[in-house]
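In: would you be able to build a 3D model of this:
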Amino acid sequence: MSELPALDRAALGAAVRDRLAAVPGIFHMPAPIDIFLLRNFLSGEECAGLIALIDADRQPSTLFAPDRDPAFRTSESCNLKRSEPLVHAIEQRLSTLTGIDPAYGETVQGQRYAPGQQFKPHHDFFHTDQPYWPHQEKIGGQRTWTAMIFLNQPETGGQTDFPEAGIRVTPRTGNLLAWNNLDALGEPELRTLHQGLPVEAGMKYVITKWFRERPWG
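Out: Down below sits the predicted model:
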C-alpha cells in the first residue's frame, strides 16, 4: 500500500493544527514548525499510574535503524498495553484532542531516563531511503503527528530540545507536547529534529504516541 498523496497529508496536518489551536489554554509555540504545549493534560494520579506501568515492563530502548553510537539512545522503554484501562482512556483522550481516528495511532510507548541517559537528535518521521521503510509503509505509512506527555519533573536536565526550531521544553508533570512531523506541503519537516537532553539529576518519565497517515498495523 502506498503513502497518501502529500496534499492529503497536508490537509490532515492543517486539520489537526486548527483543532489544537482552538483548545482552551493551549499554547501554539512561536516556531517554524507546528508545535503545541498544553499544561496539566494528565493529573498527578494518572502520571503516577503510568510510571508504575513503565517501571514494571521497561527494557533497553531500541532504534528502527542501528546507530554506531552506543550513546545515541540510552533510555529504557516499553509499549503500554491498550487493555490497561488507564492507557485506553488516555489514548481516547488523545484522539479526541487531535481529532485523529484511534486506528491511526501506534501503541503508546513509555520511556524512563535515569541520570546521564539521553536520546540524541533524531526525527520521528520515517526516512524513506532506509531499509525499515518498506515494512513501515505497509503497516500505516508515514508518521504525521507526535504527542508526548511528561509524567514527572527530574531535578535537573532532561529537556526536549528542537535545535533547528529554536524550542526547548522543560519537563513538567502532566504537560503535553504535540507537533506535526510534516511540513505545510505534507512532506517530512527536517526542522522537527529533536533530542532528549541528558538527565542530570533525578528520573524522567514520558509517554509518546505517534500517529500514522493510514490505519496502523
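In: going by C-alpha atoms from here, please, whenever you check contacts or count neighbours.
Out: Noted.
In: so residue 78 makes contact with residue 54?
Out: Yes. Residue 78 is within contact range of residue 54, at 6.4 Å (criterion: C-alpha atoms under 8 Å).
In: please give the structure of this sequence too, so both can be compared:
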Amino acid sequence: MALRVVEVPGFLPPAPCAALVDFFRKNISALAAENASPAFSNRQINYGRIPNELPEKNLINQCRWRIADVIREAYGVKHVYPDYTDIVYWPPGDGMVAHADNANDDGSPNLFAWRTYSSVLYLNDDYEGGNTYFTHLGVEVRPETGKLLAFGAGSEYQHGVRPITSGNRFTMPMWFTDQLNYVEL
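Out: Down below sits the predicted model:
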C-alpha cells in the first residue's frame, strides 16, 4: 500500500474539543506527570491518570477506538489497539524536530518499536504555527479544531511540528499497536 497521511476534518466537533481543552486547563496541576522528555514534563495529561468516573475519560476512550477504526479502514489492517494517549499543551516557541515514533534516526527500532500507527487530534486552532510536517512525504498539515491526522509510526513517516509563534496549541496524540500486550487500559 502506498504511503499516505490520513486527514479527517471534523472528526471531533468543536464543543467536545473545547471541553477537553477546558478539562486540561482545570486539571493539569493535579494530573500532570514527569516525562522522559523534559520538554513535555508537566505539560501533558496521560489517559491512565484520568479517573474512570470523569466524563472526559469516556470521551477520550470513545475517540481512541473510533481512531483505531479509521486506521484499520484506511490502511487495510486487522488489528489496531490504543497504546498510549495524552492531551498535550504546546506554548509559544515550542515545536518538535522531525522524528519517527517507532524508530531511531538510522531506522533501527527505538524504545517504542511495538507502535505501528500514530495519530494527532487537534483540539484547537486559535494559534499561529504548529503545523505538522512529514519530511519524506512532502506533506504539511495545518491544524484545524477537531481534525484527525493518522499515519504510520515508522521511519518512512518521519514527522515534526513547526514552532508555535503565538497562542497555545492543544493536541491529543495517540499511538497504536497490533500487539494486545501493549494495549492501554
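In: drop the TM-score for these two in here.
Out: Here the TM-score for the pair of chains, by TM-score structural alignment, normalised by the length of structure 2, is 0.75; 166 aligned residues with a C-alpha RMSD of 2.9 Å.
In: shared neighbours, residue 78 and residue 54 of structure 1?
Out: 110, 111 (C-alpha atoms under 8 Å, 6 or more residues apart in numbering).
In: aligned partner of residue 110 of structure 1 in structure 2?
Out: Aligned by TM-score structural alignment, residue 110 of structure 1 pairs with residue 87 of structure 2.
In: for that match, what are its contacts?
Out: Taking C-alpha under 8 Å, 6+ apart as the test, what residue 87 of structure 2 contacts is 24, 44, 45, 46, 47, 170, 171, 172, 173.
In: helices along structure 2, start to end?
Out: 14-31, 55-75 (DSSP state H).
In: buried set for the shortest one?
Out: If I follow you right, that is helix 14-31 of structure 2. For helix 14-31 of structure 2, the neighbour count (16 or more other C-alpha atoms under 10 Å) marks 14, 17, 18, 20, 21, 24, 28, 31 as buried.
In: from the chain's centroid, how far away is that helix?
Out: 15 Å (C-alpha atoms, centre = their mean, to the nearest Å).
In: packing partners for that helix?
Out: Under the contact definition 3 or more C-alpha pairs under 8 Å, 6 or more residues apart in numbering; DSSP states H and E, helix 14-31 of structure 2 sits against strand 44-46.
In: what span of structure 1 lines up against the strand it packs on?
Out: Under TM-score structural alignment, the match for strand 44-46 of structure 2 is residues 77-79.
In: in the superposed pair, what's the mean gap between that stretch and structure 2?
Out: Stretch 77-79 of structure 1, aligned to structure 2 and superposed, deviates on average by 1.3 Å (mean C-alpha distance after the TM-score superposition for structure 1).
In: how many other residues sit next to residue 137 of structure 1?
Out: 21 (other C-alpha atoms under 10 Å).
In: would it count as being in a strand?
Out: No. If the criterion is DSSP: H, G, I helix; E, B strand; the rest coil, then residue 137 of structure 1 is helix and not within a strand.
In: now the end-to-end length of stretch 94-104 of structure 1.
Out: Across stretch 94-104 of structure 1, the terminal residues are separated by 12 Å (C-alpha to C-alpha, to the nearest Å).
In: now that stretch, how far from the chain's geometric center?
Out: That offset, for stretch 94-104 of structure 1, works out to 14 Å (C-alpha atoms, centre = their mean).
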